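K.L.:
Provide a 3D model corresponding to the input given below.
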Amino acid sequence: MRRLWGRLSSVNVQKAVWGLEELGLPYERVEAGGAFGRVGDPDYLALNPNGLVPVMEEDGYVLWESNAILRYLARRHGTGGLWPEDPREAGLVDQWLDWQATRFTPSTRDAFWQTVRTPPEQRDQAVIDRSVEASEACAGLLDAHLAGRAYAVGDRFTAADIALGAATHRWLHLDVPRTERPALRAWYERVRARPAADVALPPLS
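P.N.:
Got it, this is the predicted structure:
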């Protein structure tokens, strides 16, 4: 029995769903977080004391933190596919997962919240501008890395493409000015075309 707790509007839940779908693993997704609530309930806090999504349960095993879930799924169910067998390639996947979590997604957070989840009359343009500036720096770094590459690490799709793809999906669909990044755009369209991404990446909300 495998259960994933979390609403699909969460970029972190999207990564876990994308991983599950890529690996063809059966799962039940339970709406939680945001308007769905539940994350403050005692039974949920017993699963994740942080009160955040996602949380995955698998045959009595409980795991939270989206990239930890993605790493676990890729290592346990997708060795040689989503998770490279070569230690150096695996190290690079870890590198990009950490960068996504600590740099790219945090840089876009304020622009996302201000333009998608905040009423226009309550938005703070200075906050948006700072977030866009930080996001542009990250997008430029990723675009330079992807120039001449089909995927983020090595010559095939890995867990790094999932984490980076979910973050890029959010960035490219924000209603903010941005510099066009040809390599980033081409890579995004490539990974976005995967059937699993179609399940995992809804319109921003």
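K.L.:
Only C-alpha atoms from now on, for both contacts and neighbour counts.
P.N.:
OK.
K.L.:
Helices of the protein, start to end?
P.N.:
For the chain, the helices defined by DSSP state H occupy 11-23, 42-45, 66-77, 87-99, 105-116, 125-146, 159-172, 182-192, 195-200.
K.L.:
run this one through as well so I can compare:
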Amino acid sequence: MRKLWGRASSSNVMKVLWTLEELGLDYERIDAGGAFGRTREPEYRAMNPMGLVPTLQEEDGWSLWESNTIARYLCNTYAPGGPLYPAEPRARARVETWMDWTLGHLTAPMVTVFFTHVRLPEPERDWKAEGKAREDAGRLFRIVDAQVKGQRFLCGEHTTLADIALGCWVHRWFRLPIERPDLPNLAAYYEALKTRPGFVKHVALPLE
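P.N.:
Predicted coordinates:
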């Protein structure tokens, strides 16, 4: 059976778990990273030289790292041309645009906000940095709010890898104890994400 190495509380691991659920693929998840350790061991570094999570290991021992790449690989291998990662060039480009946008723009401010409220001990919290990051994230979420107006998901009426890349941050945005701008389309999008069993099972969890 294929193995997914990584702790369930990692946003990047969540993306792959949700993808596996959408595709109906069997897997075994092995705790790694954070308090579980293992990522500095030579055997793990042989699979993933960055020593981060997640890492996917196929049944024949072949391994792959970087969550967005793993998600694309799973779709290309087990559901080529399916709605999760469409084959038509322009439809695929739209999906990849939002995947890249999430990684390149939204992740950094959301990591700052999330870590400040959830992961960092009080003496290490930089509230000035949190305020700026929250303002930046709010500005970026306004772009999402405009994108999903009149449609259920980022790229239309069907779930794609764009939603999987973004979904964890949407959940955390609404669950964190912070002030947020009123973005009704984004709120409706969050409700649409909750209709996906993989999102509910692996992403819409208590923050930790």
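K.L.:
Superpose the two chains and report the TM-score.
P.N.:
Once superposed, the chains reach a TM-score of 0.95 (TM-score structural alignment, normalised by the length of the first structure), with 205 aligned residues with a CA RMSD of 1.2 Å.
K.L.:
circling back to that earlier point, now that we have the helices of the first structure, can you turn them into a markdown table and tack on mean neighbour count and distance to Gly60 of the first structure?
P.N.:
Below are the helices of the first structure laid out as a markdown table (neighbours: other CA atoms under 10 Å; distance: least, CA to CA, whole Å):
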| stretch | mean neighbour count | distance to Gly60 of the first structure |
| --- | --- | --- |
| helix 11-23 | 24 | 17 |
| helix 42-45 | 14 | 14 |
| helix 66-77 | 19 | 14 |
| helix 87-99 | 16 | 26 |
| helix 105-116 | 20 | 30 |
| helix 125-146 | 17 | 38 |
| helix 159-172 | 24 | 24 |
| helix 182-192 | 17 | 32 |
| helix 195-200 | 17 | 24 |
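K.L.:
To which residue of the second structure is Trp171 of the first structure aligned?
P.N.:
Under the alignment (TM-score structural alignment), Trp171 of the first structure maps onto Trp173 of the second structure.
K.L.:
picking that back up, of the helices of the first structure, which is nearest Trp5 of the first structure?
P.N.:
Counting by CA to CA, Trp5 of the first structure lies closest to helix 11-23 out of the helices of the first structure; the figure is 8.1 Å.
K.L.:
Nearest to Leu4 of the first structure, out of the helices of the first structure?
P.N.:
When these are compared by CA to CA, helix 11-23 sits nearest Leu4 of the first structure, at 8.1 Å.
K.L.:
tell me, that closest one lands on which residues of the second structure?
P.N.:
The aligned range for helix 11-23 of the first structure is 11-23, by TM-score structural alignment.
K.L.:
got the helices of the first structure as JSON lines, with distance to Val30 of the first structure columns?
P.N.:
Shown next, in JSON lines, are the helices of the first structure (distance: least, CA to CA, whole Å):
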{"stretch": "helix 11-23", "distance to Val30 of the first structure": "11"}
{"stretch": "helix 42-45", "distance to Val30 of the first structure": "11"}
{"stretch": "helix 66-77", "distance to Val30 of the first structure": "15"}
{"stretch": "helix 87-99", "distance to Val30 of the first structure": "25"}
{"stretch": "helix 105-116", "distance to Val30 of the first structure": "23"}
{"stretch": "helix 125-146", "distance to Val30 of the first structure": "31"}
{"stretch": "helix 159-172", "distance to Val30 of the first structure": "20"}
{"stretch": "helix 182-192", "distance to Val30 of the first structure": "24"}
{"stretch": "helix 195-200", "distance to Val30 of the first structure": "14"}
